[in-house]
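1. Sequence plus predicted model, see below.
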Amino acid sequence: MGDKTNGHSGAAGRATGAPAPSFLRNVVLVGNSGSGKTTLAEALAMASGAVQRAGRVEDGTTVSDYDSIEHRRQRSVQLSLLPLDWGGYKINLLDAPGYADFVGELRAGLRAADAALFVVSATAGVDGATRMVWDECAAVSMPRAIVITHLEAAGSSFEQTTEECAEAFGPAGADTVLPLYLPFRSDPAPGAPAAERDPRTTALAGLLSRQVHDYASGEHRQEEPAPERLLVIEAARARLIEGIIAGSEDESLMDRYLAGEDIDFKTLVTDLERAVARGNFHPVLAAAPAPEGSRQGLGTVQLLELITGAFPTPAQRPAPEVTTVRGAPVPAPLCDPQAPLVAEVVKTTSDLYVGRVSLVRVFSGTLRPEASVRVTGHGLLVGQAGGDSTAPGPDKGEGHVLDERVGALSTPFGKQQNPLTRCGAGDLACVAKLGGAETGDTLSARDHPVRITPWNLPEPLLPLAVEAHSKTDEDKLSGALARVVAEDPVLRLEQNQDTHQLVLWCLGEAHADVVLERLSTRFGVRVDVVEYRVPLRETFAARASGRGRHVKQSGGHGQYAICEIAVEPLPGGSGIEFVDKVVGGAVPRQFIPSVEKGVRTQAGRGLASGHPLTDIRVVLLDGRSHSVDSSDAAFQTAGALALREAAAGAAIHLLEPVCEIRVVVPDAYVGAVMTDLSARRGRVVGTEQAPGGRTLVRAEAPEIEIQRYAVDLRSLSHGTARFGRSYTRHAPVPAQVSNRLRAGHDSSQGP
């Protein structure tokens, strides 16, 4: 590994067959935004021979970040797949976005991969969000390695960054995060002064082999190290060997090593590969892109050999939990091309010309074009045949399934799609025109339908209220939103019944901007962002009474209805209660429901500030009717008038929704979080310790004050805190806030 000789075998994705699971490696690149993941992916593509110049395929397009939005933003915003061939192995390299707003794409990459490469910049170091992803991988024992980039930057240090990684990722007192190679500048030519040494980091010293891998010429060349470097290499080598042996399954190795025996190279490599595959040891490597005119960048060959030699095959990783369509557990699927089909849609994209394209990970069986499969998951109509990508269905409960015919299979390479005849267990492929399936849905054999337990996704908590810009946009908006939501499982679409606003719930501002840009550039729909309105309520502060009189005589059939009511407040959460206390038939029995309907209709429209009325009891006390002119409509109007008159002489309280907030935050930021919640009119109700040096803060806060909390909390905690919220009740708004909200409502109504 890194010291073995594995050649490359041409560009990836050209073969139309399905490699055996033992020759597959699925790897996701993880790291904060700007750490160099995409640059590393393109350097690996060059080293494997997949492309001839940095980031380009034969037609000149880039192999990653080729989406127009990514070009404009200079940032990855979606998961991309880059298949490579190396030494007879197929490597599915998944480049996941590093920015926190696109963590949904990262989670999809973690589901599709069997191992993770954590890319850490030598200038930026390890951030809190990367530590959180590392902990997620550790919880499922996913194998991980670390790649340090940006070593060419001034002030960068491989040693310091490695120590930071060991502190952030390794357990205390255990050497599980150690370098496998040491980066050096190139040695000067024999007889030349040291001043002529190349200022760039162009060589790696293999600690196990004691060999130097020189990339100064742009090609990988192996040679003996200079004598002055042997002492540095031997010191690091001894620590690496101790770390490998400490985690070895062979307990006799430590005794042999302590006895002074020189453990042979092959045994050390074998033990290292096993420890990495089990997720017990995490080697650190260095990498850099190839210089202009060269093909191989620093560390790219070693990294490819690490992936193929130490990372597990799909058969060596446990498959996700699987149930029947109705939720009963079933045995885990086997990573066998001959077994029944079990696959999952990990990403969905829409193309104006091709239609919907689904990136699918096959866990069991073989996926073939034109085959009929059963789709289970969310968002589909019961019995919907063929799927309609422009019409989202209701949430699929247990037992809701759909039969689909698989379209053409292909493997992506930049904008190219290379055709496949089949996709076997452990592999990934793009499926065209799988119209009814969405991200997270399961594809299985029709005679053996199952459902894969979905992966965890963060809850979108930043509201974005939108309106169509014009009538033309309004006609296309529904279909465009359905496609955008199908592509992005984190995005949530809501038609608020109280405010009648169309709300997109996003993870953050960058996420919201990308959604709007996709609507505009990909689907040609322009929307206007409007102020998000929190659903407020009104209630009576004290008992009041009112009389509704609706009498009209204009010749012919008239209208006559009179009713008298009393209104009294109820405890929060009671809703509206209607009580009939009419005696003597003052209001005929057939018109009492009419009064109630009028009262409830007026309560829904609101009184003082136009917000729905709640938590009151309305008592019908008396009234009068006419044998000819009384009607259902007349008593509805009288009931509404009575409620309005009662409100005119009473104090009306404005109510706001109050949410329970649950914030999990590192201990260092607990004080800042609690202070910030207090400034938002929040009330901390308790704290408790959480794993990993974190604290769970429970609080209650008005929804008006936490509309942008998803953005503000990320800034406050440097991306290390998470929170959730749930509605608890409506509570009275303080007087000064109530006056401000009512003034805003009055100004929005115009003169």
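-> Thanks, I have it. Numbers count the residues shown, from 1 in each chain.

2. CA only for contacts and neighbour counts going forward, please
-> Will do.

3. so who does residue 107 touch?
-> Applying C-alpha atoms under 8 Å, 6 or more residues apart in numbering to residue 107 gives the contacts 455-457.

4. rerun that using 6 Å as the cut-off
-> Taking C-alpha atoms under 6 Å, 6 or more residues apart in numbering, we find residue 107 in contact with no residue.

5. which SS class is it?
-> Three-state call for residue 107 (DSSP: H, G, I helix; E, B strand; the rest coil): helix.

6. what does residue 519 give?
-> Quick answer, by three-state DSSP: residue 519 is helix.

7. Could you find the closest non-adjacent residue to it?
-> residue 525 (5.3 Å; C-alpha to C-alpha, 6 or more residues apart in numbering).

8. I'd assumed residue 473 was in contact with that neighbour.
-> Yes. In this structure, residue 525 is within contact of residue 473 by C-alpha atoms under 6 Å, at 5.2 Å.

9. So between these two, which is more surrounded?
-> residue 525 (24 against 18; other C-alpha atoms under 10 Å).

10. Would you mind measuring from that one to residue 631?
-> For residue 525, the distance to residue 631 (C-alpha to C-alpha, to the nearest Å) stands at 48 Å.

11. Residue 44 versus residue 17, what's the distance?
-> Relative to residue 44, and taking C-alpha to C-alpha, residue 17 is found at 23 Å.

12. Looking at these two, which is more packed in?
-> The residue with more neighbours, out of residue 17 and residue 44, is residue 44; 31 against 13, by other C-alpha under 10 Å.

13. Identify the residue nearest that one in space, chain neighbours excluded?
-> Nearest residue to residue 44, sequence neighbours excluded (C-alpha to C-alpha, 6+ apart): residue 300, at 5.7 Å.

14. this is the comparison structure:
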Amino acid sequence: MADKNGRKATQHDLEAPGPDRIRNVVLVGPSGSGKTSLLEALLASSGAISRAGSVIDGTTVSDYEEPEQQHQRSVSLAVAPLVHQGVKINLIDTPGYADFGGEVRAGLRAADAALFVIAANESVDDASRHLWRECAQVGMPRAVVVTKLDHARADHDGVVASCQAVFGDKVMPVFVPVRDGDTVSAVDHLLDPSSTDDRRDSLIEAVIEESEDEGLMDRYLGGEEVTEKTLVADLETAMAKGSFHPVVPACATSGVGCTELLDLVVSGFPPPHEHPSPEVFLPSGAPAAAISADPAGPLVAEVVKTTSDPYVGRVSIVRVFSGTLQPDQPLHVSGHFSSFFGEESGHEDHDADERSGALSFPFGNALVNASKLVAGDIGSVSRLTTAETGDTLSDPDDPRVLKPWSMPDPQLPVAVEAATRSDEDKMSSALTRLAAEDPSLRVERNPETQQVVLWVLGEAHVEVALDRLSRRYGVTVEQRELVIPLRETFAGKARGKGRHVKQSGGHGQYAVCDIEVEPLPPGSGLEFLDKVVGGAVPRQFIPSVEKGVIAQMQRGVRNGYPVVDLRVTLLDGKAHSVDSSDMAFQAAGALALREAAESAGVVMLEPYDEIAVVVQDDLVGEVMSDVSSRRGRLSGTDKLGDDRTVVRAVVPQTELVRYAIDLRSSTHGAGTFTRTFAEYEPMAEDLARQVAPRS
């Protein structure tokens, strides 16, 4: 990267002397709000690049990944550092599309403050509302940046009003655009005594309300003049506490407002040592001592993103929370998603000792060498072969584990199959590596259906995942229809006779058994009873009958799906002193179960999930109607906060295959849901008749 005079930046330009000279800021907002353009404008304003979108060592700033160019949207987290007023600012760009919410969560974890980017021709969307609420819960300082001021339908004041309505009255403009005709030529600082804007008085009162000087408001109302220096200091303190949220207009095309925004970031957002660090544990799970952003403290860093580079291999972007990371340093790598979030997270716990490779500062696809990464900084580490996104890096002699950040739960299942035998040989390891990069992607290998299922956040998520499989790992897969694992059971009580008699020279095969079968309540499994009298079936062959019954239950008696919840009673039978055998009675037991099924009839069972759907209050009726149309049974609603409701229901899994997509569409991206397996229930006969026999 180069400065305004074209000079190449060196590692010394980006190596912060300490945490107090670092700001980590994440850019969040809906797709199309202009986050990446704003990032480039801020880089240009600081002199990090000569102009927005310029080439850096052959790579444009926004050229993070090929899929991003294809989709014309950001699909992954990217970091770009700049230096302003002697302070290093790590800008973290995140996708605005809901399918890549995992990248947004990683960006929030790496940052100490957030810029919510809202386009001047739009209003606040529901996803931004939800994200603002999440930031508020953890006390993250926030500011709002209004972009696209030069848009034909730009309405700065309307956007500010929308933000205040959604985010609260502590969101107030500190700068306002100054127009010269249709062009925004400058921004007006409302705390400047020379400002004549009508909104100045309201801002001053709001800032004084946040002042730690409790008597300041009384003195102000009494006519005392409050200096600009005092107001700015109180504003910055309130920003750092997360109790006041300035609105700043910034035009990416002209650069107007960018310097003022950077000034505010440096003065108002907290350095890393003033922001709470994540909870720390030992690998055993026991709590460990709290950490702080102290370069001399114990090393504790976290992998916030993992990528694969064709030249240097795996590259881990890390946030150093404590200590100092050096090249070629012994490290302990701990991944404990399952310990914190359960086995369903899809990411097994792992611990390994490695050495750090070369260190660098990421800049889009470009890298600037680094001699060290101090506490509070963000950088890249090469050649960590076992590290996954969300893993903790620490000293092997004093290993620690940071509690991972919560990830959005992938609820869209997509079955995939290798396109060729060559792809099949490579698919397993490639999917494992892909999941290591993206914790919001879960890979399931269903032993019953024999399908490989990718659990993703949406259609764009799987599209990008499959593209990466092909482009990075040379594996081509094809999507297949998802197979829902059904079950079979008996419709009523029935008897069956199994007669397996064959004679083909030498020892023959002879076994006869009579059984009675009756269905049991769901979840009962198999209950096998022996009521044979008089030794009609020799004792050594009674387990053989049970084995045969179990084998036939696994194969199914109607469409090839496993049979469940039966009581099978062995009543009678016949044996031959020479020709009876274990295998003969296994065959007879299977035949007896099939005959009983023909008499009793078979009921197809389908799996149901309990779901909890979180939506805005005004969408509850629509969601409940949709759930009912999916053959779901509503079980209740719970209020969540001031404006959201949890709708609970039990719904067939077959009706939930595309529910993640449909719910997002009907709730404008704001609705979410979770699900857990409930039970198997009888399928309506008209649907059961449509079930094709399983091959």
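-> Received, thanks. Since the structure is predicted, the reported quantities are computational estimates derived from the model, not experimental observations.

15. hang on, the earlier thing: which secondary structure state is assigned to the corresponding residue of structure 2 for the residue nearest to residue 519 of structure 1?
-> By TM-score structural alignment, residue 525 of structure 1 lines up with residue 475 in structure 2. Recorded secondary structure, residue 475 of structure 2: coil (three-state DSSP).

16. Average offset of the helix or strand hosting residue 712 of structure 1 relative to structure 2?
-> According to DSSP states H and E, residue 712 of structure 1 maps onto helix 709-717. The superposed helix 709-717 of structure 1 is, by mean C-alpha distance after the TM-score superposition for structure 1, a mean 1.0 Å from where its aligned residues fall in structure 2.

17. Go through that helix and flag the buried ones.
-> Using 16 or more other C-alpha atoms under 10 Å as the test for burial, helix 709-717 of structure 1 gives 709-711, 713-714, 717.

18. That one corresponds to what range in structure 2?
-> Using TM-score structural alignment, helix 709-717 of structure 1 pairs with 659-667 in structure 2.

19. What are the contacting residues of that stretch?
-> 412, 671.

20. show me the contacts for the counterpart of residue 157 of structure 1 in structure 2.
-> Residue 157 of structure 1 maps onto residue 155 of structure 2 when the alignment is built from TM-score structural alignment. Counting by C-alpha under 6 Å, 6+ apart, residue 155 of structure 2 touches 120-121.

21. Trace residue 112 of structure 2 over to structure 1, please.
-> Residue 112 of structure 2 maps onto residue 114 in structure 1, by TM-score structural alignment.

22. what's near enough to touch its match?
-> Counting by C-alpha under 6 Å, 6+ apart, the residues that residue 114 of structure 1 touches are residue 26.

23. Am I right that residue 183 of structure 1 is in contact with residue 206?
-> No. Using C-alpha under 6 Å, residue 183 of structure 1 is not in contact with residue 206, being 9.1 Å away.

24. As a check, name the ranges of all strands in the stretch 551-700 of structure 1.
-> Here the stretch 551-700 of structure 1 has its strands, by DSSP state E, counting those that start in this stretch, at 559-569, 576-580, 616-624, 652-666, 683-690, 694-702.

25. same question, the stretch 51-200 of structure 1
-> 80-86, 89-95, 115-121, 144-149, 177-179, 181-185.

26. can you list contacts of the shortest one?
-> Spelled out, it's strand 177-179 of structure 1. So strand 177-179 of structure 1 is contacted by 166, 170, 282-284 (C-alpha under 6 Å, 6+ apart).

27. and that strand, how far from the chain's centre?
-> 30 Å (C-alpha atoms, centre = their mean, to the nearest Å).

28. Measure the mean distance from that strand to structure 2 post-superposition.
-> With mean C-alpha distance after the TM-score superposition for structure 1, strand 177-179 of structure 1 averages 0.8 Å from its match.

29. and what of the third one?
-> When structure 2 is superposed, strand 115-121 of structure 1 averages 0.2 Å from its matched positions, counting by mean C-alpha distance after the TM-score superposition for structure 1.

30. Residue 44 of structure 2 maps to what in structure 1?
-> Checking TM-score structural alignment: residue 44 of structure 2 goes with residue 46.

31. the inter-axis angle of the helix or strand where that match lies versus strand 144-149?
-> Using DSSP H and E, residue 46 of structure 1 maps to helix 37-47. If you take axes from the mean of the first three to the mean of the last three C-alpha atoms, to 10 degrees, helix 37-47 of structure 1 sits at 90 degrees to strand 144-149.

32. and the residue nearest to residue 519 of structure 1, how far is that from residue 471 of structure 1?
-> In terms of C-alpha to C-alpha, residue 525 of structure 1 sits 11 Å off from residue 471 of structure 1.

33. just residue 360 of structure 1 next, same as before
-> From residue 360 of structure 1 to residue 471 of structure 1 the distance is 37 Å (C-alpha to C-alpha).
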